[in-house]
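Asks: turn this into a structure:
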Amino acid sequence: MIETKWLSAAERSTWVKFTAVLELLPAALDLQLSRDEALTHFEYFTLAMLSEAPNRVLRTSALAARTNATLPRLSRVVTHLESASLVKRSPCSEDRRATNVELTEAGWQKVVAAAPGHVAAVRRLVIDALTPTQVENLSEIFTVVLKQLDPDGRMLASDSEADGRR
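Replies: Now for the predicted structure:
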């Protein structure tokens, strides 16, 4: 039998705080985007990732990687965004088995309208509360954790070149 290596008091305290952030931050981001733009954070993030793609088009699999989503979750969100005319799906010309997702002009306008409020919320809730050194440390910590969660580097966030893209 393997003996459990329990968390120390300091490790437990850190873990409890981290899980609180995991629960509270998405809800706070959803609240701002829902109130201001009738979007969830994941819907906004999906639109934003498309807005940064060449010609504002990505294969569904590439969009899933950029949004850190499973294909079923992404499909549900894309269906909702498509019903709002913010994106459109089309067959991929290079691979008949694949589907492309394209940001429509209405989707582009939605991202443009939503971005300032979202960035302000991210700054207010996270970035501005930290020193530049703490932001750098947090990035280093998340890089290590992402290597554990995504050892194959499938998610865009796991790509070290993604750092500093903006």
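Asks: okay, CA-based contacts and neighbour counts for the rest of this
Replies: Will do.
Asks: please enumerate the strands of the chain.
Replies: Per DSSP state E, the chain carries strands over the ranges 57-59, 87-91, 99-103.
Asks: for those strands, give me CSV that also has distance to Lys17 and mean neighbour count.
Replies: Formatted as CSV, these follow (distance: least, C-alpha to C-alpha, whole Å; neighbours: other C-alpha atoms under 10 Å):
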stretch, distance to Lys17, mean neighbour count
strand 57-59, 36, 21
strand 87-91, 37, 17
strand 99-103, 37, 22
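Asks: here is a second sequence; please produce its structure as well for comparison:
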Amino acid sequence: MDTAWLSEQEREAWLGLIAVVELLPGVLETQLRRDSDLTHFEYFTLAMLSEAPDRTLRMTELAGRTNATLSRLSHVVNRLEQRGLVHRFPCPEDRRATNAQLTEVGWDKVVEAAPGHVSTVRESIFDAITAEQVGQVAQISAQILDRIDAEGIFYPRP
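Replies: Here you go, the predicted structure:
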């Protein structure tokens, strides 16, 4: 089997992308822990619930939207539930399934955390690139996601 090695330009792009993928979570995590006493994954979980109808999702759907295993999500939702941010209950349409719902306290937490998180995202990403590059990042991300998330589970696309 012949290996199609990366060109120098592809290698440079790959190493830059990997650096962003590795460093950005720490930047987001640090800000959220400092300012809102949330991990990035906790915030992301709350944010996904905040955008859902009735602020409620089945745990399996929430796992897909957060790219988490049900086991990992269950542990995180348990911690959020202990803090009064999320409430779990049997799904009325399918008693075998469990729903997670953002509580009013959880909603308040998202509202409180969002401005700092958005500022960090803006400072870390969007302030560093042009408006044209924002469109390019969106297009490139969509093309990559078409390969690695073809079913649109993690990031549903139109």
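Asks: among the strands of the first structure, which comes closest to Ala27 of the first structure?
Replies: strand 87-91 (24.1 Å; C-alpha to C-alpha).
Asks: need the counterpart of Leu86 of the first structure in the second structure.
Replies: Matched to the second structure by TM-score structural alignment, Leu86 of the first structure sits across from Leu85.
Asks: its match contacts Val110, doesn't it?
Replies: No - the pair Leu85 of the second structure / Val110 is not scored as a contact, 9.4 Å apart, by C-alpha atoms under 8 Å.
Asks: in contact with the residue nearest to the match of Leu86 of the first structure when sequence neighbours are not counted, which residues?
Replies: In space, Leu85 of the second structure comes closest to Gly106 once its chain neighbours are excluded; the distance is 3.8 Å by C-alpha to C-alpha, 6 or more residues apart in numbering. Shown in contact with Gly106 of the second structure (C-alpha atoms under 8 Å, 6 or more residues apart in numbering): Leu46, Gly84, Leu85, Val86.
Asks: for the most centrally placed residue in the second structure, which non-adjacent residue is spatially closest?
Replies: Residue closest to the average C-alpha location in the second structure (C-alpha atoms, centre = their mean): Phe44, at 4.7 Å. Counting by C-alpha to C-alpha, 6+ apart, Thr66 is the residue found nearest to Phe44 of the second structure once chain neighbours are left out, at 7.0 Å.
Asks: can you turn the buried part of the contacts of Gly106 of the second structure into a ChimeraX selection?
Replies: To isolate the buried subset of the contacts of Gly106 of the second structure in ChimeraX, counting by 16 or more other C-alpha atoms under 10 Å, use the following:
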select :46,85,86
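Asks: CSV for the contacts of Gly106 of the second structure, including distance to Ala100 of the second structure?
Replies: Below are the contacts of Gly106 of the second structure laid out as CSV (distance: C-alpha to C-alpha, whole Å):
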residue, distance to Ala100 of the second structure
Leu46, 10
Gly84, 12
Leu85, 10
Val86, 7
